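Peer 1: Sequence below, structure please.
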Amino acid sequence: MAFMAVLESDLRALSAEARRRYPAVKDGAEHAILKVRTVKLSVIGLSCLQKLIAHDAVAPSALKEILSTLKTHAEMADESVQLKTLQTILIIFQSRLHPENEANMAQALHICLRLLENNRSSDSVRNTAAATIRQAVALIFDHVVHVESLPVGKFGSGGHISRSSSVTGDVNRSINNSDMNRSWEHEIVSRGQSLMRETLTNAGKLGLRLLEDLTALAAGGSAIWLHVNSLQRIFALDILEFILSNYVVIFKVLVPYEQVLRHQICSLLMTSLRTNAELEGEAGEPSFRRLVLRSVAHIIRLYSASLITECEVFLSMLVKVTSLDLPLWHRILVLEILRVISTVVVVAYLYPYHGFCVEARTLRTLFQNFDMHPKNTNVVEGMVKALARVVSNVQVQETSEESLAAVAGMFSSKAKGNCVLEETKLIPTVPFSSAIYYGNVIMDNKEFKVFLMIIAIPTGVLYVGILVSFSCIEWILDNDASNAAVLVASEAHAITVAVEGLLGVIFTVATLTDEAVDLDSPRYEYDPVERYNGKTTVLCIAMVDSLWLTILDALSLILSRSQGEAIVLEILKGYQAFTQACGVLHAVEPLNSFLASLCKFTINFPNEAEKRSAVPSPGSKRSEALVEQRDSIVLTQKNVQALRTLFNVAHRLHNVLGPSWVLVLETLAALDRTIHSPHATTQEVSMPVPKLTRESSGQYSDFSILSSLNSQVSKSSLKLFESSAMMHISAVKSLLSALCQLSHQCMLGTSSGVGLAVSQKIGSITFSVERIISILVNNLHRVEPLWDHVVGHFLELADNPNQHLRNMALDALDQSICAVLGSEQFQDYVSSRLQDISHEMEAGDSQLKLLECSVISPLRVLYSSTQSIDVRAGSLKILLHVLERHGEKLYYSWLNILEMLRSVADASEKDLVTLGFQNLRVIMNDGLTSIPADCLQVCVDVTGAYSAQKTELNISLTAIGLLWTTTDFIVKGLLHGPTEGKETG
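Peer 2: This next block holds a predicted model:
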């Protein structure tokens, strides 16, 4: 317009100068002024026309004439007129003049396409034309949805997707979003073909013609209806990708659209996905490959239920690409499809599409349609193996340590919510092209922020890497691909994508498992013997059986090689989620394998290389450094994190662990020994991210880690065994059985020797016995079904040749018997018996009799079943403690006690006779009132036996005196029968 204004001014000056002498020149100049002013008038006229259309002041019948006028103006070379023309066309699509016939629709779109592809158009005109076409397509398909009376907002993935700080958050958000669409999806599935329609309205036909032409243009052909011979394939494919992701319901309900999708669009994408030949032109450009993969992702995520064969082909091709010798950027693009939400950090609005590893509904559908179908390919298993293969390759990469450090940095930044480090200076060792640079980047005609990550490598070199998903790919392409910094950043990006993909699968399985049992995660309060047989449960079990080994191998590898706190915690969350799912589903082998792997990370035994390079930490004593390296035990903060996860699993799966308790208990016993071992040290590891707690020196001391572990084990272990009071009774039995099994395993080989191995075994037995007592004490309210488990093991332990173990068993038996007799439950039984409540007497007496006899009888069994003097003496000491503390509560077990003491009187060992008589004196002096009347005769007989024994004269004389005491008690009972009888009854 500025040029036109200057030209008009010059023509006016010429006309004024030639007005008198050269009238012909004057007339020519004025005629030219009129032509020049036509551009300005056109702009004004188009503005007026826009206002009229926007206010519905134009009749629909005038649309054909308006489009003809706009076509003429679009051919004008003036930029302002072209821009006004594009604005007017967009307003037409937004108004009541929206084209309703093929001719008008094709002409309106043709005008925009002509301006887009015209080489003489300016950049602003081409950009505006592209934006106008995108908006026009959206308006056209919105109109189709409205006219065809289709549900609004169903299935479309539109909108901007933000990236959460963890894979768990992505899965939860995915589930919430998919729940909103589930009802309509269920309706389509349940009603099947009855909901789909063959016939189309006029608007539907127009949309179909547009879709067919866009597909042809994306394939490199010509658009017959739009009268366009060629169009940038990238632009056409971008429009198709937008339609696929935002108008799913059209393809779900309208059969003609579904046919175009199946036969034309899928064929286009399959051809474009091929990698076995050199692709020329646009098809070989990264931006085109990216769009192809995004479109494939939409089809798999949104249409897998109806396009089963096509999705199988797509998934097989994607999995194959990950193992081919292709550029790293290409493989990363595919990994982006196979993992969780596409963006690693920010700029989620740049490429708003989902990967489908965290799409629980999608993954479920894929597994049902393919892996569970014997005639189809195991595509989900293939996806997981592809992701695991990327993680496993870290073992053979020359830059593996640098890449792992970068991966740890990525996870750390994401966990903190920070995607950019404070460092802003460009490192000159990494060349940047003029198109991509630190700060801003122009992509798809839009400006976005690009963030760099500064990676500190142990060698002291600084590397630069981009953390913006596909921007990373663009950056790599514009730089020297052999550069070490680019290689490290790319490898780290690939590993991060793969790890997050595996974690996404894990959390999806866990979420589906929660749904299968219809319980709220993470607590599982139900009968452990109950098994679930629903369809979702069968699906989850099949998924676990198919995927667990691959996932475990990959995660255990990356966990063993990683030191960053954020990545370790994220992987351990995956361990916990998958282990809990296996427990709920009663998948024993995967459960035990994940538990065993998790237990391994609670304690480290250094390999030979680590031993040779080990450096004592500042907190280590000099004497400890002299210990043989084969005896050394290395502890790190990873142990604390793994231990916390192990306790979480044990708490949440206490009702279903069953025999798997042994794995947990073996680990706790080993840690208990390790923490108190003089050989325990800590491993100094340089880490690129902050640890849990750091000293001012930036390193851990032995004391801090050992103290932390000791606190973790003590508090969590105490809480775990205290919580047994709330477990199902069968779960408590399983826990006791596991403790007994652990103790029994260690009992072998402890009869002789005093070496380190024997000491460790005795330590494990001590751990087991202490925990058995703890469980018993916390379950006194239901001790009856547990008592035989406890006492049986103690009796077995008391028969061990090792003196230390025998003493341990006797102490444990003493504590257990006294704990039961001193419990509130036992006291309640005694109180009910003394109160003589008639209607409860029979049941109460039966329970009390069984409990009391089962608690006391092990002492007689212990005494009579062994020839060991110290064990027999121990059983008598326990009986003495019982009589002194709880003798007045006993009633039904006196016969067993007296018969046991009667057998002691015949013993030849003086110490045993002395202990037996001490028990008898307590009974005769303090317990006669508690003894039933029918046992008094037995009591007199036992006392007579001690008076007749010849081992100790003083005992015989004292026993005679006790007989006089008994006589006095009986006489008083005869004189005051009713009162005393009631007291003793």
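Peer 1: contacts and neighbour counts: CA atoms only from here.
Peer 2: Noted.
Peer 1: all strands of the stretch 651-800 of the chain, in order?
Peer 2: 680-682 (DSSP state E, counting those that start in this stretch).
Peer 1: how far away is the residue found closest to Leu797 once you drop the neighbours it is linked to in the chain from Ser737?
Peer 2: Leaving aside its sequence neighbours, Leu797 sits nearest to Ala809 (Cα to Cα, 6 or more residues apart in numbering; 5.7 Å). Look at Ala809 and Ser737: by Cα to Cα, to the nearest Å, they are 16 Å apart.
Peer 1: So these two - more neighbours on which side?
Peer 2: For Ala809 and Ser737, the more surrounded residue by other Cα atoms under 10 Å is Ala809, and the numbers stand at 25 against 20.
Peer 1: is it true that that one touches Phe794?
Peer 2: Yes: in terms of Cα atoms under 8 Å, Ala809 counts as a neighbour of Phe794; the distance is 5.2 Å.
Peer 1: could you show me where the strands are in this protein, in order?
Peer 2: 439-443, 446-450, 452-456, 462-466, 633-635, 680-682 (DSSP state E).
Peer 1: how many other residues sit next to Val277?
Peer 2: Let me fix one detail, which is that residue 277 is Ala and not Val. Neighbours of Ala277 (other Cα under 10 Å): 6.
Peer 1: Repeat that for the one 4 residues further on.
Peer 2: Burial measure for Gly281: 9 neighbouring residues, criterion other Cα under 10 Å.
Peer 1: now the one 4 residues further on
Peer 2: By other Cα under 10 Å, 12 other residues sit near Glu285.
Peer 1: quick one: it from Ile234, how far?
Peer 2: Distance from Glu285 to Ile234, by Cα to Cα: 9 Å.
Peer 1: Mutual contacts of these two, please.
Peer 2: Shared contacts of Glu285 and Ile234 (Cα atoms under 8 Å, 6 or more residues apart in numbering): none.
Peer 1: Buried ones in the top helix by length along the chain, by neighbour count?
Peer 2: In the chain, with assignment by DSSP state H, the single longest helix is helix 484-517. For helix 484-517, burial by neighbour count (16 or more other Cα atoms under 10 Å) applies to 485-514, 516-517.
Peer 1: one more, for comparison:
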Amino acid sequence: MAFVSAVTGDDSTKKFMEVLQSDFKTLSLETKKKYPQIREACDEAIEKLSLASNNPQASLYGVVNQILYPLVQGCESKDLKIIKFCLGTIQRLIAQQGIDAKGARHVVDCLFNLGQAGVLELKLLQTAALLMTTSDLVHGDTLARTMVMCMRMVSPSESRDVSTSHAAAATVRQLVALVFERALAEADGTLKVNPADIRPQTNNKAPKDLKPCAVDAYLILQDIIQLVNGDSAHWLVGISDVPKTFGLELLDTVLTDFSPVFFKIAEFRFLLKEHVCALIIRLFSPNVKYRAAFTSLHIPGAGAGLATSAGSAAPERPHFPVTMRLLRLVSVIVHKYHAVLVVTECEIFLSLTIKFLDPDKPMWQRALALEVLHKMTIQPNLLKAFCECYDMKPHATNIFQDIVNALGAMCELVRAST
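Peer 2: This next block holds a predicted model:
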């Protein structure tokens, strides 16, 4: 925290404090008539900054938290012009690393309240991203509130346009990636969090042996799984659902970009094996059930066991965007985690993917499956692993042979139709 630790005699710090004094003078004039309490707080902030500037040995550390007060008050004023100005000054403080852990909590609380009111959402997203990317002060419940504020903006509403929802989705992806980057750096020993910056968490369901950054990453991953599964979040209090496709994309980002976290930390391997893989298998269910219905309705001579009775509900149709992202996850897991972590689960995934090539499947499912299998079959080492783990083992599924047979049948089908 460069400016916090600097003394006010430093030239760059002096310039920064002059800019702050100018900001507070402007805010004082804006609030003079309508919000006298904010004007008084601004005048006090100007006085504190002036005293600190005149004392070459004074540190900015003790001043910044005190001058946050009028900015937070301004954000509570419900005056959009004042709120926008105060957020701009808060962003300036954050960019200069002039906020400590306590100040960060005040800022997040302020952003969270504004988010609930639906005020200046793009500005709130910018401020949250800036706070997270310029320091490592936001952890635990404060991080959870930041994530909740951003995730609530992902879904479009009557008062929220699509561009804001897209910006919110991009911000959430950025924050999730940042949390996992910290967990990886912590596991490598290149990042250590000050214990004084961490407060006890109210909804901490993470294993006790995890370090602070790993706890944050674990709780986020756990809640993403919960939300994609249609359940309420444990840690991200206030989030009951997210678009399924968005949740699957977050899982894709984590599994693709942060595989070392899963290899280095046992608790993450447990989440992958017991929860992520189980979620994928469950979400594949509509594709399997729809296959049975499709067979009975469109294939002459289909077995009676596959037919749905007149009184039973029609199977849920597979959803293309969800299926596409599920197969992408399958591809990532097979490529990155097959040999070490989830051999049994990968056998199930591969068998399901191969069945997508059956002639009674919709063409789009076959096209998606072909794309996934193509990525696998062009890797000799992966094919060798399939033979060693499955085809050459007694009582195991002949995955390699099934892939060859399925691709051969697909080629024959294409040839016959041309």
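Peer 1: After superposition, what is the TM-score?
Peer 2: Overlay of the two chains. TM-score (TM-score structural alignment, normalised by the length of structure 2): 0.68; 302 aligned residues with a Cα RMSD of 2.5 Å.
Peer 1: so the longest helix of structure 1 aligns onto which residues of structure 2?
Peer 2: Under TM-score structural alignment, helix 484-517 of structure 1 has no counterpart anywhere in structure 2.
Peer 1: now do stretch 731-749 of structure 1
Peer 2: The aligned range for stretch 731-749 of structure 1 is empty, by TM-score structural alignment.
Peer 1: And for stretch 642-659 of structure 1?
Peer 2: Under TM-score structural alignment, there's no match for stretch 642-659 of structure 1.
Peer 1: The longest helix of structure 1 relative to strand 462-466, how many degrees between them?
Peer 2: Going by axes from the mean of the first three to the mean of the last three Cα atoms, to 10 degrees, helix 484-517 of structure 1 is angled at 50 degrees with respect to strand 462-466.
Peer 1: Would you mind pulling up the elements that helix 484-517 of structure 1 packs against?
Peer 2: For helix 484-517 of structure 1, the packing partners by 3 or more Cα pairs under 8 Å, 6 or more residues apart in numbering; DSSP states H and E come out as helix 167-191, helix 328-338, helix 360-366, helix 379-392, helix 400-416, strand 462-466, helix 535-561, helix 565-584.
Peer 1: OK, contacts around Gly763 of structure 1?
Peer 2: Neighbours of Gly763 of structure 1 in contact, by Cα under 8 Å, 6+ apart: Ala669, Arg673.
Peer 1: List of residues touching the strand or helix carrying Met17 of structure 2?
Peer 2: Using DSSP states H and E, the element containing Met17 of structure 2 is helix 11-30. If you take Cα under 8 Å, 6+ apart as the criterion, helix 11-30 of structure 2 is touched by 3, 6-8, 38-40, 42-43, 45-46, 49-50, 53, 82, 85-86, 89.
Peer 1: Buried subset of those residues as a PyMOL selection?
Peer 2: Of the contacts of helix 11-30 of structure 2, the buried ones go into a single PyMOL selection, burial set by 16+ other Cα under 10 Å:
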select buried, resi 3+6+7+8+38+39+42+43+45+46+49+53+82+85+86+89
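Peer 1: List the residues that contact the most centrally placed residue in structure 2.
Peer 2: The centre of structure 2 sits closest to Val176, judged by Cα atoms, centre = their mean, with a distance of 3.7 Å. Listed by Cα under 8 Å, 6+ apart, the contact set of Val176 of structure 2 reads Ala217, Ile220, Leu250, Val254.
Peer 1: how about the helices of the stretch 151-300 of structure 2, start to end?
Peer 2: Taking DSSP state H, counting those that start in this stretch, the helices of the stretch 151-300 of structure 2 run over residues 162-188, 212-228, 244-257, 259-264, 266-271, 277-283, 285-298.
Peer 1: As TSV, those helices with distance to Leu352 of structure 2 would be great.
Peer 2: Shown next, in TSV, are those (distance: least, Cα to Cα, whole Å):
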stretch	distance to Leu352 of structure 2
helix 162-188	29
helix 212-228	20
helix 244-257	18
helix 259-264	24
helix 266-271	22
helix 277-283	9
helix 285-298	8
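Peer 1: Single out the most deeply packed of these.
Peer 2: Highest mean neighbour count among these (mean count of other Cα atoms under 10 Å): helix 212-228, with a mean of 23.
Peer 1: tell me the angle that helix makes with helix 162-188.
Peer 2: Here helix 212-228 of structure 2 runs at an angle of 140 degrees relative to helix 162-188 (the same axes, to 10 degrees).
Peer 1: and helix 212-228 of structure 2, which stretch of structure 1?
Peer 2: So helix 212-228 of structure 2 sits over residues 202-218 in structure 1, by TM-score structural alignment.
Peer 1: same question, stretch 251-268 of structure 2
Peer 2: The aligned range for stretch 251-268 of structure 2 is 240-257, by TM-score structural alignment.
Peer 1: mind checking how far that stretch is from the chain centre?
Peer 2: Relative to the centre of its chain, stretch 240-257 of structure 1 is centred 33 Å away, using Cα atoms, centre = their mean, to the nearest Å.
Peer 1: now do the same end-to-end measure for that stretch.
Peer 2: First residue to last in stretch 240-257 of structure 1 (Cα to Cα) measures 13 Å.
Peer 1: circling back to that earlier point, got the contact list for the match of helix 212-228 of structure 2?
Peer 2: 100-102, 105, 140-141, 143-144, 147-148, 222-226, 230-237, 239-240, 256-257, 260, 264-265, 268.
Peer 1: ok, now with 6 Å
Peer 2: Val144, Ala223, Arg233, Ala236, Leu237 (Cα atoms under 6 Å, 6 or more residues apart in numbering).
Peer 1: Kindly report the same for stretch 173-185 of structure 1.
Peer 2: Counting by Cα under 6 Å, 6+ apart, Glu359 sit against stretch 173-185 of structure 1.
Peer 1: what range in structure 2 matches that stretch?
Peer 2: Going by TM-score structural alignment, stretch 173-185 of structure 1 sits over no part of structure 2.
Peer 1: got the buried residues for that stretch?
Peer 2: Applying 16+ other Cα under 10 Å to stretch 173-185 of structure 1 flags Ser174, Ile175, Ser178, Glu185 as buried.
Peer 1: farthest pair in those?
Peer 2: Ser174 and Glu185 (15.5 Å; Cα to Cα).
Peer 1: need the helices for the stretch 701-850 of structure 1, in chain order.
Peer 2: Under DSSP H, counting those that start in this stretch, the stretch 701-850 of structure 1 gives helices at 702-722, 729-747, 756-778, 784-798, 803-821, 824-835, 838-864.
Peer 1: looking at these, which is closest to Thr199 of structure 1?
Peer 2: helix 729-747 (61.4 Å).
Peer 1: excluding its backbone neighbours, what's nearest the equivalent of Ala185 of structure 2 over in structure 1?
Peer 2: Matched by TM-score structural alignment, Ala185 of structure 2 corresponds to His146 in structure 1. Nearest residue to His146 of structure 1 in three dimensions, chain neighbours excluded: Val152, at 8.0 Å (Cα to Cα, 6+ apart).
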